[in-house]
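Asks: Using only what follows, build the 3D model:
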Amino acid sequence: MALESLRYQRGSLEVLNQRLLPGQLRYERVGDVERAWGAIRDMEVRGAPAIALVGCLSLAVELAGGSGPTEDLGALEEFVGQRLGVLLGARPTAVNMAREAQRLRAFVRTRVETPGVTPQQLRESIIEYIEGLLEKDRGDNRSIGEHGARHILQGVPGGGPVTLLTHCNTGTLATAGYGTALAVVVGADRVAANGDVANKIGTFQLAVVARHLRVPFYVAAPSSSCDPSLPGGHLIPIEERPKAELTHLGGVLLADPEVDVWNPAFDVTPHELITGGIITEWGVFAPQELRQALEERGGN
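Replies: The predicted structure follows:
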């Protein structure tokens, strides 16, 4: 049975603590936004879509438990905005949380302006909206896998088996085996308008090697990870992790205490190196085609 990154039912959220893998398989309760912030910041949960889901679902858990104002629409709207603001500070490189927060705020504003809506109805509609994000993500993942597999197999002579090298969480495309063809598939935390991609550190090196060896290089990312507001990858904010992650092991210092450390969590792969394409829930696009695809489907 495939591992689940999170388990949710109304009023209850658990996340798989990925920091403990593979030694331990442990799901931990996320009962409020602060706990979600910690799980996201400490990389217990990883992957841009999962970050957005855990953040929004933690808000749904709070609302289902009765948190926030109960008698005033404006006060409840303000509460939701404040809680989303907390989540936005956890992981700045992944754009999905910011995008979903913007959309949720717009949804709440529309509901507040709807005549006759009560605070309880507003609360319920917000919970239902967030739960819809979970179902949409599952559908998007299936579509990404189907589009990616079809596109990759088209390039295999005789339809033979395929070997995939994956980097970061690439969802249903994360398969491996021995075969006659090879492709590299990576995830993405943010895709700029020109197709430049920010992903876990090491992605750029893989792209360079793949280009040198003439191996197709794909990026698997939902449209929610695409940020057409940034013209190029040089504008993507890159998170830096604590230096202790490189200087310590099991709490033991392994380096000079005064050593300088630069520990970026992501690197940026130029669009020229994405030779296979960018796989979204809509299909597979060359980097130069992505901006138009986003505009045709509502500007994302």
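
Asks: Every contact and neighbour count from this point should use C-alpha atoms.
Replies: Noted.

Asks: Contacts only, for the most centrally placed residue in the chain.
Replies: Compute the mean C-alpha point of the chain, and by Cα atoms, centre = their mean the closest residue is residue 48, 1.3 Å away. Residues near residue 48 by Cα atoms under 8 Å, 6 or more residues apart in numbering: 94, 95, 96, 97, 188, 189, 190, 225.

Asks: Please apply the same query to residue 204.
Replies: 267, 268, 269, 270.

Asks: Quick check: which element contains residue 245?
Replies: Residue 245 belongs to helix 244-247 when elements are defined using DSSP states H and E.

Asks: what ranges do the strands span in the stretch 201-300 of the chain?
Replies: 217-220, 226-227, 248-249, 252-253, 266-269, 277-280, 283-285 (DSSP state E, counting those that start in this stretch).

Asks: Residue 226: neighbour count?
Replies: 27 (other Cα atoms under 10 Å).

Asks: Chain neighbours aside, what residue packs nearest to it?
Replies: Leaving aside its chain neighbours, residue 226 sits nearest to residue 191 (4.5 Å; criterion: Cα to Cα, 6 or more residues apart in numbering).

Asks: Could you do residue 27 as well?
Replies: Setting aside the residues directly before and after it, residue 27 is nearest to residue 16 in space (Cα to Cα, 6+ apart), at 4.4 Å.

Asks: which ones are touching that neighbour?
Replies: Per Cα under 8 Å, 6+ apart, neighbours of residue 16: 4, 5, 6, 25, 26, 27, 28, 44, 45.

Asks: cutoff 10 Å now
Replies: 3-7, 24-29, 39, 44-46 (Cα atoms under 10 Å, 6 or more residues apart in numbering).

Asks: can you check residue 284 too?
Replies: Per Cα under 10 Å, 6+ apart, neighbours of residue 284: 144, 147-148, 150-152, 218-220, 276-278, 290.

Asks: One more sequence to fold, the one below, so I can look at both together:
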Amino acid sequence: MRTIDWVDGAIELIDQTLLPDELVMLRITTVDALIEAIQRLAVRGAPALGVAGAFGVALADGDRKAIARLREARPTAVNLAWGVDQAAAHLEEGRQAVLARAERLRDEDIAACVAMGGRGADLIEGDSLRVMTICNTGALAAVERGTALGVIQTLHERGRLAEVLALETRPLLQGARLTAWELDRMGAPYRLIADSAGPSLLARGGIDAVLIGADRIAANGDTANKVGSYSLALGAERAGVPFFVVAPETTIDLSTPSGEHIEIEDRAEEEIVSVRGVRLAPAGTRALNPAFDVTPHDLITAIVTDRRVFRP
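Replies: Prediction:
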């Protein structure tokens, strides 16, 4: 099953806001509907956003203002803008050329995830591995298989995985709702933990690696990912646990020199003061809700892409 695809003249994608309770496919026929789906996180994850952006240009049918709005729908993830630009470069050739490029991006993403899974699994030493991850980096974040969770899936398929410790990932619980759902479907052993438990569990020992994805990697290796990644990197450094970033080569943004130049998306206060529509904080409570943080390159053991492994 693919997270996102082009079917009979429209984009079809899984509405991730309804998981794990319901598996519903949305049919997107306009750029406005796609932007709305992106901003409410019905579709999310850097690789999936790149494919969504490319398909969205095909929906735009030459409307450059709509394409510009789509490109800016989420500022931190570089793949969205990249996917839009890749498809938009073929606008003068007509809609079929745009769609052909978008479909090639989809196929390239699938191949990239397979490559990252194998390369990452080869990099991590040992058997009966216990690994930790945050947010969702599986097939739901890509088209198929995924990035960091794709490595975990490959380890499981090779019989080398003992357990995954998945952070619940506040405030929108992508770990609890999405990663746990994917691990359950693949039959991998896992337990869910509170975000704040991650660093202390690393300090207690018994964790072989931390694997995260990325929404943007700066030229010097600084990496923006789901908020909470930085604290995991600090805990891993203190505990001597390898910390791996897994992302397609397209997530590396050479025009961004370092992490301090990455724009961090601030999301709605409501996501903090309530959970799935149930208010937790007193009425009138204000909140600060950065969706991402930046892990400095010196805390990263290695970055795994579909083309290479490098140590920043």
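
Asks: hang on, the earlier thing: now the equivalent of the residue nearest to the centre of the first structure over in the second structure: how far from residue 223 of the second structure?
Replies: Per TM-score structural alignment, the equivalent position to residue 48 of the first structure in the second structure is residue 46. Distance, residue 46 of the second structure to residue 223 of the second structure, by Cα to Cα, to the nearest Å: 13 Å.

Asks: Between these two, which contacts overlap?
Replies: Common neighbours of residue 46 of the second structure and residue 223 (Cα under 10 Å, 6+ apart) are 213, 214, 215, 216, 251.

Asks: Take the residues you listed and lay them out in a markdown table including distance to residue 276 of the second structure and secondary structure.
Replies: Putting those into a markdown table (distance: Cα to Cα, whole Å; DSSP: H, G, I helix; E, B strand; the rest coil) gives the following:
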| residue | distance to residue 276 of the second structure | secondary structure |
| --- | --- | --- |
| 213 | 24 | coil |
| 214 | 25 | coil |
| 215 | 24 | coil |
| 216 | 27 | strand |
| 251 | 30 | helix |
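
Asks: most surrounded residue in the residues you listed?
Replies: These, ranked by neighbours (other Cα under 10 Å): first place residue 213, 31 neighbours.

Asks: And it, what's its match in the first structure?
Replies: By TM-score structural alignment, residue 213 of the second structure lines up with residue 187.

Asks: which ones are touching its match?
Replies: Counting by Cα under 10 Å, 6+ apart, residue 187 of the first structure makes contact with 47-48, 166-171, 173-174, 197-200, 203, 218-222, 225, 278-279.

Asks: Repeat that for residue 248 of the first structure.
Replies: Here residue 248 of the first structure is in contact with 254, 255 (Cα under 10 Å, 6+ apart).

Asks: The second structure: which residue goes with that one?
Replies: Going residue by residue (TM-score structural alignment), residue 248 of the first structure aligns to residue 274.

Asks: so how far is residue 133 of the second structure from that match?
Replies: The value you get for residue 274 of the second structure to residue 133 of the second structure, if Cα to Cα is used, is 24 Å.

Asks: what about the strands in the stretch 51-200 of the first structure?
Replies: Taking DSSP E, counting those that start in this stretch, the strands of the stretch 51-200 of the first structure run over residues 162-167, 181-186, 190-192, 197-200.

Asks: The third one vs the second structure, mean deviation?
Replies: On superposition with the second structure, the average gap between strand 190-192 of the first structure and its aligned counterparts reaches 0.3 Å (mean Cα distance after the TM-score superposition for the first structure).

Asks: So the closest residue to residue 220 of the second structure other than its chain neighbours versus residue 252 of the second structure, what's the distance?
Replies: Of all residues not flanking residue 220 of the second structure in the chain, residue 258 sits nearest, at 5.6 Å (Cα to Cα, 6+ apart). Per Cα to Cα, residue 258 of the second structure is found 11 Å from residue 252 of the second structure.

Asks: and for the two, which residues touch both?
Replies: In contact with both residue 258 of the second structure and residue 252: 217, 218, 219, 220, 221, 222, 223, using Cα under 10 Å, 6+ apart.

Asks: Pull the number of nearby residues for the fourth one.
Replies: Using other Cα under 10 Å, the number of residues around residue 220 of the second structure comes to 17.

Asks: List the contacts of it.
Replies: 252, 253, 254, 256, 257, 258, 259, 296, 297, 298, 312.

Asks: Check the last one too.
Replies: Contacts were defined as Cα under 10 Å, 6+ apart; by that measure residue 223 of the second structure touches 213-217, 229-230, 245, 251-252, 258-259, 262, 292-297, 299-300, 303.

Asks: just residue 165 of the second structure next, same as before
Replies: Residue 165 of the second structure makes contacts with 130-134, 175, 180, 189-194, 198, 201, 207, 210, as judged by Cα under 10 Å, 6+ apart.
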